[in-house]
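1. take this sequence and fold it.
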Amino acid sequence: MAIRLFIDGAAGTTGLEIRERLTGRDEFELLVLDDAQRKDESARRDALHAADIAILCLPDEAAKEAVKLAEGSGTRIIDASSAHRVAEGWTYGFPELIGREKIAKARLVSNPGCYPTGFLALVAPLVRDGLLSADWPYTVNAVSGYSGGGNALIDRFEADTDIAFRAYGLGGGHKHLPEMQAYAGLTHPPVFSPSVIPAHRGMVVDVPLSLSALPGQPRGEALHGALADFYADSAFVSLAPLSPVPAELLLLKSAPAWDGLALHVYASADGAQARLVAVLDNLGKGASGAAIQNLNIMCGLPETTGLRL
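-> The predicted structure follows:
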């Protein structure tokens, strides 16, 4: 029997990409609401209760309301919003860090944010290994395609072709910081500098490190080796060779949808500095691809099914 799946918010960017990845997959019976029903609370409640699994592709407050609508059902939920990422009772849906078995057994799974996916993939294993300090004042410089900002930002970038670069979150307090701190095991949240460029998809997350000032003065080789060991069996996460260091790192406007995550360790010749860099598709491993990976795990299916790697 097919698994009944409801995508609440199926008309948004994340929802549309999830539906695309489900094309041709007969393991699932997709419960679909028409345009009028999508905003009807009763119809949404019925769909949430009828589904075996629901994926929420909604703004935070709407996601919280959807969870309330699902109360009393046995429906398992994957929330792609940031509403429940550090909430009690929810499992953080980053299989490589949290463990696939926890996600497989969970009823409530919260998808990681796109920026935190890059940051945590780089920093969390190294803090666990003791190579990086939990109380270091980390900084994160990141750039994303505009699709990560939702329909309003997509419309803005596509209407105003003069925008070359958009920095935001200038006052701090970004909503991604709690999950960055919690799942990296940090004493303090990092200083986060996000920005947007005129490309539909793609993301680079850059964590600069002064190795000579860090406790223990770790070497780039040690950081690279620890990440290589941590992700040795991953089908999703790849690690570039430590050397040679490339002359440049590019995001291409023509890049296709991709559900992997590429990590890089760039170390200076004198060993005093390093940059930890993650490259991903903000709509892939940063959103829709991650939701499908978690869905596959929760359904006991091969986790790469339907994904572009």
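
2. okay, CA-based contacts and neighbour counts for the rest of this
-> Fine.

3. my guess is Ile18 contacts Asn294. True?
-> No - look at Ile18 against Asn294 with C-alpha atoms under 8 Å: they stay out of range, at 11.8 Å.

4. now the other sequence, so there's something to compare against:
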Amino acid sequence: MAYKIFIDGEAGTTGLQIRERLELRDDIHLIHLDPERRKDASARRDAFAEAHIGILCLPDEAAKEAVALTAGMDVRLIDASTAHRVDDRWVYGFAELSGEQRDQIAEAHYVSNPGCYSTGAIAIIAPLVEAGLIYDDEALSINAVSGYTGGGKALIAEYQDENAPAHFLYGLNQHHKHIPEIMVQGGLTVRPIFSPSVGNYAQGMAVQLPLRLDNDRTMTTLHEALADHYRDQTFVQVVPADQIGSRIIPTDMNGTNVLRLSVHGDEAIGCATVVAVLDNLGKGASGAAVQNMNIMLDLDEAAGLLGDDG
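-> The predicted structure is shown next:
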């Protein structure tokens, strides 16, 4: 059986990469609209009605409008926008978040795809909060860098036209749209300080969480808590720092759906940094959407995702 999938917004960066992951699969039939009808509400409504799953690759307000278009339909939705990530009517689509998350995704009518920065931050924070190694009210500072594809069409064009700087910081007013999601899904009660930045490369991401060490929070306990939480996971790897070396390369996971975690620092001076590296268009966007779709359709979770992953 070929399941019918409609990507609403398939011409955008995330939509294009989802399409590339699905178009050669025998078990998936993609529903396409003619370019001139991609914003036609009637045509989109008909496509949703035909589909088993609709994947929304749209700005937030357009995603909400798409959900309204599907009212009363059987079609299940995966939303790649920020619109529903803290909405308790939507299941959060990070399968590795908890032992129950896959089952919730499998049964869900609505699944909200995680954000790219959020995936890295939550992958670090949630297991450490659960293990008691981070307090839910602890004052955290998260630093991150992403390739420019995370900024959408305008930023991509700026870099491709060679009109952008080699590196810049942004979101310094502390209103970045991923912060509420990081708090809710990470289990935090105090707003973290989040400092994102963009580098002059297309895709790839590193998210850093600096932590002070003490008698309970050591390099070993941090690594062991993460390794235990993600044991036997296909797409989240916990790697000893000495296997990585002294340089973290944000592009190391590009072309994969893998998120790599590692703990770096020095016990003697009491400082550590936990780092997540991922492809912001892989596990941080398109790859995660395909993984969630596979779970929802009871297919091999890695289908269409293991090309360069292993």
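
5. just give the TM-score of the two.
-> For these two chains in superposition, a TM-score of 0.95 is obtained (TM-score structural alignment, normalised by the length of structure 1); 305 aligned residues with a C-alpha RMSD of 1.5 Å.

6. do a quick rundown of the helices in the stretch 1-150 of structure 2.
-> Using DSSP state H, counting those that start in this stretch, the helices found in the stretch 1-150 of structure 2 span residues 13-22, 41-50, 60-69, 101-107, 116-130.

7. mean deviation, the third one versus structure 1?
-> Just to be clear, that refers to helix 60-69 of structure 2. Its match in structure 1 and helix 60-69 of structure 2 itself, once the structures are fitted together, sit a mean 0.4 Å apart by mean C-alpha distance after the TM-score superposition for structure 1.

8. looking at the helices of the stretch 1-150 of structure 2, which is buried most?
-> Of those, the one with the most neighbours on average (mean count of other C-alpha atoms under 10 Å) is helix 116-130, at a mean of 24.

9. quick check: the aligned residue in structure 2 for Asn141 of structure 1 vs Tyr170 of structure 2, distance?
-> Matched to structure 2 by TM-score structural alignment, Asn141 of structure 1 sits across from Asn143. Asn143 of structure 2 sits 11 Å away from Tyr170 of structure 2, taking C-alpha to C-alpha, to the nearest Å as the criterion.

10. who has more neighbours, these two?
-> Asn143 (17 against 12; other C-alpha atoms under 10 Å).

11. now do the contacts for that one.
-> Phe194, Ser195, Pro196, Val207, Gln208, Leu209 (C-alpha atoms under 8 Å, 6 or more residues apart in numbering).

12. repeat for Pro112 of structure 1
-> Going by C-alpha under 8 Å, 6+ apart, Pro112 of structure 1 touches Ala80, Ser82, Arg85, Tyr92, Gly93, Phe94, Glu179, Gly286, Ala287, Ala290.

13. looking for the alignment partner of it in structure 2.
-> Aligned counterpart of Pro112 of structure 1 in structure 2: Pro114 (TM-score structural alignment).

14. let me know the secondary structure of the aligned partner of Asn173 of structure 2 in structure 1.
-> Under the alignment by TM-score structural alignment, Asn173 of structure 2 pairs with Gly171 in structure 1. Here Gly171 of structure 1 is recorded as coil under DSSP: H, G, I helix; E, B strand; the rest coil.

15. now do the contacts for the alignment partner in structure 2 of Met203 of structure 1.
-> For Met203 of structure 1, the aligned residue in structure 2 is Met205 (criterion: TM-score structural alignment). By C-alpha under 8 Å, 6+ apart, the contact set of Met205 of structure 2 is Tyr117, Ala144, Val145, Ser146, Gly147, Pro250, Thr251, Val277, Leu278, Asp279, Asn280.

16. any idea how far Ser112 of structure 2 is from Met205 of structure 2?
-> 21 Å.

17. tell me which stretches of the stretch 51-200 of structure 1 form strands.
-> 53-56, 76-79, 91-92, 108-110, 139-145, 166-167, 191-197 (DSSP state E, counting those that start in this stretch).

18. mutual contacts of Asn143 and Tyr170 of structure 2, please.
-> Ser195, Pro196.

19. and the nearest residue to His167 of structure 2 once chain neighbours are set aside, how many neighbours?
-> Leaving aside its sequence neighbours, His167 of structure 2 sits nearest to Gly199 (C-alpha to C-alpha, 6 or more residues apart in numbering; 4.5 Å). Using other C-alpha under 10 Å as the criterion, Gly199 of structure 2 is surrounded by 21 other residues.

20. need the contact list for Gly199 of structure 2.
-> Val145, Ser146, Gly147, Tyr148, Ala166, His167, Phe168.

21. can I get those in a markdown table including neighbour count?
-> Listed next are the contacts of Gly199 of structure 2 as a markdown table, based on neighbours: other C-alpha atoms under 10 Å:
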| residue | neighbour count |
| --- | --- |
| Val145 | 21 |
| Ser146 | 28 |
| Gly147 | 23 |
| Tyr148 | 27 |
| Ala166 | 11 |
| His167 | 14 |
| Phe168 | 12 |
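
22. quick one: which of those is nearest Ser42 of structure 2?
-> Relative to Ser42 of structure 2, the closest of the contacts of Gly199 of structure 2 is Tyr148; by C-alpha to C-alpha it sits at 33.7 Å.

23. all strands for the stretch 201-310 of structure 2, in order.
-> Ranges of strands within the stretch 201-310 of structure 2 are 205-212, 236-238, 259-266, 271-278, based on DSSP E, counting those that start in this stretch.

24. so how far does the second one sit from its counterpart in structure 1?
-> In other words, strand 236-238 of structure 2. Comparison of strand 236-238 of structure 2 with structure 1 after fitting gives an average deviation of 0.8 Å (mean C-alpha distance after the TM-score superposition for structure 1).

25. please determine how far the match of Pro112 of structure 1 is located from Gly186 of structure 2.
-> Using C-alpha to C-alpha, Pro114 of structure 2 is found at 12 Å from Gly186 of structure 2.

26. residues touching Ile297 of structure 1, list them.
-> Ile297 of structure 1 touches Arg100, Ile103, Ala104, Glu303, counting by C-alpha under 8 Å, 6+ apart.

27. in CSV: those, plus distance to Ala269 of structure 1.
-> Formatted as CSV, those follow (distance: C-alpha to C-alpha, whole Å):
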residue, distance to Ala269 of structure 1
Arg100, 38
Ile103, 41
Ala104, 43
Glu303, 39
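
28. farthest-separated two in those residues?
-> Pairwise over those, using C-alpha to C-alpha, the maximum falls at Ile103 and Glu303, 11.4 Å.

29. list the residues that contact both of these two?
-> Counting by C-alpha under 8 Å, 6+ apart, the residues touching both Ile103 of structure 1 and Glu303 are Asn294, Ile297.

30. just name the closest of the contacts of Pro112 of structure 1 to Ala226 of structure 1, please.
-> Nearest to Ala226 of structure 1 among these, counting by C-alpha to C-alpha, is Phe94 at 18.5 Å.
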